[in-house]
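Undergrad: Sharing a sequence plus its predicted fold:
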Amino acid sequence: MFREVPVLPLVVPLAAAVFLALLWHLRRRGMLSAPRAAVAFALCFYVAGVVANTVFPIYLDMPSRSGSPWHSSLYLEPFENYEVADAVMNIVVFVPVGMIVPLLLARTSWWRVVAVAAALSLTIEATQLLTARLLGGGHVADVNDLMFNVLGGLLGYVLFEVLSRVPGLGVALDRFRWR
């Protein structure tokens, strides 16, 4: 059994600090309301879950073979040895990005959501590569994850746009927007 960096003692306080900072930001701008606070909470909860499941585990005593990493930590070939279940999981995990970004940005479009999803996914993949190479991380940076995460963000945005056109629901969604 390998010793791991504990997840919850790191992720939960960080998420709580970011949540409080977001509430302070909203209050300072005179925009604090229960729906917007709910968006801030959802954002922090979502990001904490993504970090906990994509960056961790980080092993403290992972063995290496003659100084090389214990497994390959980077895949750059699209669709090679990539399972449908992994693709579906990455799409589903990033659908919330496509639904939260339009609530946070004053002006949003599909390409802005794609840019945010790509930046977030690229940050995750780079973190996975760095932790695997430097800290004994247990994940692999994969170009397929990046592609399917972006697709998930785009699908979330399409879903958000469809829902915002439903009579009555669009007005309700406006109460959650940060503009």
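TA: In hand now; what should we look at? Numbers count the residues shown, from 1 in each chain.

Undergrad: rest of the way, CA atoms for contacts and neighbours
TA: Will do.

Undergrad: my guess is D145 contacts N90, does it?
TA: Yes. D145 lies in contact with N90 (C-alpha atoms under 8 Å); the separation is 6.3 Å.

Undergrad: what helix or strand is A52 on?
TA: Per DSSP states H and E, A52 falls inside helix 34-54.

Undergrad: Output the contacting helices and strands for the next helix or strand after that helix.
TA: Per DSSP H and E, helix 34-54 leads on to strand 74-75 as the next helix or strand towards the C-terminus. Where contact means 3 or more C-alpha pairs under 8 Å, 6 or more residues apart in numbering; DSSP states H and E, strand 74-75 is packed against strand 141-142.

Undergrad: how much space is there between the closest residue to G136 other than its chain neighbours and P6?
TA: Nearest non-adjacent residue to G136, counting by C-alpha to C-alpha, 6 or more residues apart in numbering: Y59, 4.9 Å away. Here Y59 is placed at a distance of 9 Å from P6 (C-alpha to C-alpha, to the nearest Å).

Undergrad: Pasting the second one now:
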Amino acid sequence: MLKGTVLVLALPVIIIFLMVWNKKTRPSKFRLLGGIALAVYVLLLLDVTLFPLPVQSEVLRDRRLYGSPPNNLIPLKGLIGMMEHQSSAVLIRQIVGNILLFLPLGYLVPAIWKVRGVHRLAFIAFSVSLLIEGAQFLISQAIGYTYRIFDVDDLILNTLGGIIGYVIYAAFVPVIRAFEMDVVQHAKPSDGRSASSSANP
């Protein structure tokens, strides 16, 4: 119930932001579509990383009896542990999932704003991932149970996913710009049409 309520409240906020952004900056159609895609992505990212929240007292009481899983502050420790004690499928799912989770961020952010350079995008991806991990930690402290661990490996994989997304964007920039120029040229009336229309009364 809490999950649905939060997402429903977040949706109008994002819609208002997009409306104000569109009015003030007058973005191109591609940037506007990118902004809408980013808004949808943010909602899905929050849904995947923060929800559902175990707020029911019975659920929290049962989980506290078994103790909280430890946070991981040592790089690659969690992945090495999974390699030793979990199946390869679980390990691959953990790695690929965390990379794919931030790949859209690395593609959409430079497509909307003038963010150039792998180092800048890496900083943005790392910061967003750190905010999510920090939110998970604070929520766990608030409810008295580590419902999702703070994992430095997630920071590394999320940042890598953002970098890969940026590389994909950079590779497609010439194609996107050529397509935008083609759309603009087709949208403008040709010289012949302008001359004929001006000649006719």
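TA: Now that the structure is in, tell me what you want to look at. The structure presented is a predicted model; accordingly, all values stated were derived computationally and were not measured.

Undergrad: can you tell me which residue in the second structure aligns to the residue nearest to G136 of the first structure?
TA: Matched to the second structure by TM-score structural alignment, Y59 of the first structure sits across from P54.

Undergrad: any idea how far that match lies from T146 of the second structure?
TA: Distance, P54 of the second structure to T146 of the second structure, by C-alpha to C-alpha: 10 Å.

Undergrad: and the equivalent of L8 of the first structure over in the second structure, how many neighbours?
TA: Residue correspondence to the second structure (TM-score structural alignment): L8 of the first structure is matched to G4. When neighbours are defined as other C-alpha atoms under 10 Å, G4 of the second structure has 12 of them.

Undergrad: Which strand or helix spans G4 of the second structure?
TA: Assessed by DSSP H and E, G4 of the second structure sits inside helix 2-25.

Undergrad: what's the angle from that helix to helix 29-50?
TA: Here helix 2-25 of the second structure points in a direction 160 degrees away from that of helix 29-50 (axes from the mean of the first three to the mean of the last three C-alpha atoms, to 10 degrees).

Undergrad: Can you give me the buried ones in helix 2-25 of the second structure?
TA: For helix 2-25 of the second structure, the neighbour count (16 or more other C-alpha atoms under 10 Å) marks 14, 18 as buried.

Undergrad: next SSE after the helix or strand hosting V128 of the second structure?
TA: For V128 of the second structure, the host element (DSSP H and E) is helix 118-143. Using DSSP H and E, the helix or strand that follows helix 118-143 of the second structure in sequence is helix 152-187.

Undergrad: If you count contacts, what does that following helix end up packed against?
TA: For helix 152-187 of the second structure, the packing partners by 3+ C-alpha pairs under 8 Å, 6+ apart come out as helix 77-85, helix 88-112, helix 118-143.

Undergrad: Redo the ones you listed as CSV? Include mean neighbour count.
TA: Below are these laid out as CSV (neighbours: other C-alpha atoms under 10 Å):
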stretch, mean neighbour count
helix 77-85, 14
helix 88-112, 19
helix 118-143, 17
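
Undergrad: These into a markdown table, with extra columns for distance to R193 of the second structure?
TA: Formatted as a markdown table, these follow (distance: least, C-alpha to C-alpha, whole Å):
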| stretch | distance to R193 of the second structure |
| --- | --- |
| helix 77-85 | 64 |
| helix 88-112 | 34 |
| helix 118-143 | 45 |
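
Undergrad: Tell me which of those helices approaches S68 of the second structure most closely.
TA: Taking C-alpha to C-alpha, helix 118-143 is the member of those nearest to S68 of the second structure, at 9.4 Å.

Undergrad: what separates the closest one from the chain centre, distance-wise?
TA: Computed by C-alpha atoms, centre = their mean, to the nearest Å, the chain-centroid distance of helix 118-143 of the second structure equals 12 Å.

Undergrad: same for it, what does it pack against?
TA: Helix 118-143 of the second structure sits against helix 29-50, helix 88-112, helix 152-187, with contacts defined as 3+ C-alpha pairs under 8 Å, 6+ apart.

Undergrad: try 10 Å this time
TA: In terms of contacts (3 or more C-alpha pairs under 10 Å, 6 or more residues apart in numbering; DSSP states H and E), helix 118-143 of the second structure is packed against helix 29-50, helix 57-65, helix 88-112, helix 152-187.

Undergrad: H71 of the first structure -> the second structure?
TA: By TM-score structural alignment, H71 of the first structure lines up with S68.

Undergrad: Buried residues of the helix holding A52 of the first structure, list them for me.
TA: Burial within helix 34-54 of the first structure, assessed by neighbour count using 16+ other C-alpha under 10 Å, is assigned to 35-37, 39-41, 43-48, 52, 54.

Undergrad: With the second structure overlaid, how far apart is it on average?
TA: With mean C-alpha distance after the TM-score superposition for the first structure, helix 34-54 of the first structure departs from the second structure by a mean of 1.4 Å once superposed.

Undergrad: Also stretch 147-155 of the first structure?
TA: Superposed on the second structure, stretch 147-155 of the first structure shows a mean distance of 0.2 Å to its aligned residues (mean C-alpha distance after the TM-score superposition for the first structure).
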